[in-house]
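Asks: can't give you the sequence, but here's the structure:
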């Protein structure tokens, strides 16, 4: 049995009583990924009846509305995202999901207003350092998008995937040198100095590095979380990846494996599965039942605990 770890990125027919905001957002994202934009929009609408505070979720909803062809709703949600703090003009302009809005008179006004808010927010940023990290972010994410697309289109063992994998490793090594130079000189820079996306770049590049490098910078990221310079949820992903590489069980259940024989995904070895949601909640992660839906996994902690020894035995046999 061939088991592979999924690379993580760094995206309902009827509404039943008791569905939570997070579960509805997860359903919306799932429909978006399958290009069922009508259902995605319906799920976003249902979620926003509960709350409409997350700028990222509102922005994603506007993308679904744009792809559906509902320009009025797309602009309504984009303006709501702006009011809730979304000021990533760079991403806004480059996002092909919003191409249908570019000829509308409201588009230029939105861009101008968002740029004004961004300029206020970035007044004290280290702009050269931010620009450098944003370029690294694009480099890191683009090759991964191409790699995952090729996996789906040509299969995991295809020559195309192998070729892109080689390119990805080369880019990762170059980006790692750039990021570690920054970390060694400045420490873990917070959002207040370089902005959210550039700050996330530090984590992404370390997350994609070798175990020795991860182990070196893990303590630095832990300290950065304590001073609000890094995300606790991002740290959780790094903690999980390091634990698995060290031959231990992951803590937060973030790392997903894939069985090529059965063509099914599964949660890699996890400690104390029955209490994982308590740990996830403390670092701002959604419940396992919601998280794993993206891989068509149904979470049952008791069943997982029972099957865990057999899973670990199979994984050990692959090494």
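Replies: That came through fine. Just so it is clear, the model here is predicted, and its values are computed rather than measured. Residues are numbered from 1 along each chain as shown.
Asks: Could you use CA atoms for every contact and neighbour count after this?
Replies: Will do.
Asks: all strands of the stretch 1-150 of the chain, in order?
Replies: Taking DSSP state E, counting those that start in this stretch to define them, one finds strands in the stretch 1-150 of the chain at 3-5.
Asks: In space, what's closest to residue 48 - neighbours in sequence excluded?
Replies: residue 21 (7.7 Å; Cα to Cα, 6 or more residues apart in numbering).
Asks: what does stretch 68-79 contact?
Replies: Residues outside stretch 68-79 that contact it (Cα atoms under 8 Å, 6 or more residues apart in numbering) are 37-38, 58-59, 61-66, 100-101, 106, 110.
Asks: thinking again about what came up before, hmm, the residue nearest to residue 48 is touching residue 50, no?
Replies: Yes: using Cα atoms under 8 Å, residue 21 is in contact with residue 50, at 6.3 Å.
Asks: More neighbours: which of these two?
Replies: Taking neighbours as other Cα atoms under 10 Å, residue 21 and residue 50 compare with residue 21 leading, 18 against 12.
Asks: Quick check: that one vs residue 223, distance?
Replies: 31 Å (Cα to Cα, to the nearest Å).
Asks: and what of residue 211?
Replies: 19 Å.
Asks: Can you get me a residue count around the residue found closest to residue 42 once you drop the neighbours it is linked to in the chain?
Replies: Counting by Cα to Cα, 6+ apart, residue 42 lies nearest to residue 28, which is 7.7 Å off, once chain neighbours are set aside. Using other Cα under 10 Å, residue 28 has 29 neighbouring residues.
Asks: give the contact list for residue 28.
Replies: Residues near residue 28 by Cα under 8 Å, 6+ apart: 39, 40, 41, 42, 43, 44.
Asks: want to compare, so here's the second one:
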């Protein structure tokens, strides 16, 4: 938990530093308060005027973002795109909110918007939170180590052994503890996807979610889907989570990612799937190798 605390402290100090760059003797915040008040009453022209005047004294990323919103609501998409991009270039990284903010609804079409979103995602990738990523990676060892032991136990003793039961109890306790950590990170910082913590740490997050209980699967599905749409999470991981939810809800799976151990054959077999004829088409769309190749890889 020390590293999580360190992250919070660093963010706090950074925000203090940014605010210190604006001379409090100048009317920056007074102008922004008037702009915000005008925005709330629907007087977008007045909001634009005061927000532009405030640019003489400072330009917090939230200021630039809000100015983009004012222009959008006032029917000036070019200026709106310009200031949202400026906000991104000055540190704005909430790419997910860009897709939901009602103030920007009229902007979400055409190449300008696509370029803006690409800019946000690329900037997010460049500003990976390495401290948080390193902290998440500390959970990778236990996540992996005991599951590898399960595989060897299955082949040696089968599922009906005291050693197998004991190991699963240990794994279950680790899984519960790990998902609580991810819950805390989400509450403090938002969902730790590739854009926030990089590919390796995001993969660890996926494994922790994948091995959690059904309620956690359902809770995180929309977050992972949203991140995937933004290019901040891999399609393959969403496919695995989809199948896990379907399987645990007693439905057939879509992508054939979930397997069960067949003691009589001494190997993994596929759990029933929907529309098996087209399984490899679906798998290809989500970046998965053909099903037969997958089974061969797992069992060798």
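Replies: That came through fine. Quick caveat: nothing in here was measured; it's all calculated off a predicted structure.
Asks: returning to what we had before: determine which residue in the second structure is aligned with the residue nearest to residue 48 of the first structure, please.
Replies: Aligned counterpart of residue 21 of the first structure in the second structure: none (TM-score structural alignment).
Asks: what's the answer for residue 223 of the first structure, then?
Replies: Per TM-score structural alignment, residue 223 of the first structure is aligned with residue 226.
Asks: isn't residue 266 of the first structure right up against residue 256?
Replies: Yes: the pair residue 266 of the first structure and residue 256 passes the contact test of Cα under 8 Å, sitting 5.7 Å apart.
Asks: more neighbours, the two?
Replies: Set residue 266 of the first structure next to residue 256 and count neighbours by other Cα under 10 Å: residue 266 wins out with 21 against 18.
Asks: can you confirm that one is in a helix?
Replies: No: with DSSP: H, G, I helix; E, B strand; the rest coil as the criterion, residue 266 of the first structure is located in strand rather than a helix.
Asks: show me what contacts the equivalent of it over in the second structure?
Replies: Aligned by TM-score structural alignment, residue 266 of the first structure pairs with residue 269 of the second structure. By Cα under 8 Å, 6+ apart, residue 269 of the second structure lies in contact with 259, 260, 261, 262, 295.
Asks: Translate the last one into the numbering of the first structure.
Replies: Using TM-score structural alignment, the partner of residue 295 of the second structure in the first structure is residue 292.
Asks: Against residue 169 of the first structure, how distant is its match?
Replies: For residue 292 of the first structure, the distance to residue 169 of the first structure - Cα to Cα - is 27 Å.
Asks: Looking at those two, which one has more neighbours?
Replies: Neighbour totals were compared for residue 292 of the first structure and residue 169, and residue 292 leads with 21 against 14 (other Cα under 10 Å).
Asks: Need the three-state assignment for the more buried one.
Replies: helix.
Asks: Look up how far residue 108 of the first structure lies from it.
Replies: Using Cα to Cα, we find residue 292 of the first structure at a distance of 38 Å from residue 108 of the first structure.
Asks: what's the nearest residue to the residue nearest the centre of the second structure if we skip its chain neighbours?
Replies: In the second structure, the residue lying closest to the centroid (Cα atoms, centre = their mean) is residue 193, at 3.4 Å. Residue nearest to residue 193 of the second structure in three dimensions, not counting chain neighbours: residue 202, with 5.0 Å by Cα to Cα, 6+ apart.
Asks: And for residue 231 of the first structure?
Replies: Excluding its sequence neighbours, the residue lying closest to residue 231 of the first structure (Cα to Cα, 6+ apart) is residue 225, at 5.9 Å.
Asks: For residue 122 of the first structure, see how far away the one you found is.
Replies: To residue 122 of the first structure, residue 225 of the first structure is 21 Å away according to Cα to Cα.
Asks: Can you list the buried residues in whichever strand or helix holds residue 71 of the second structure?
Replies: Assigned by DSSP states H and E, residue 71 of the second structure falls within helix 61-73. Burial within helix 61-73 of the second structure, assessed by neighbour count using 16 or more other Cα atoms under 10 Å, is assigned to 61, 63, 64, 65, 66, 67, 68, 69, 70, 71, 72, 73.
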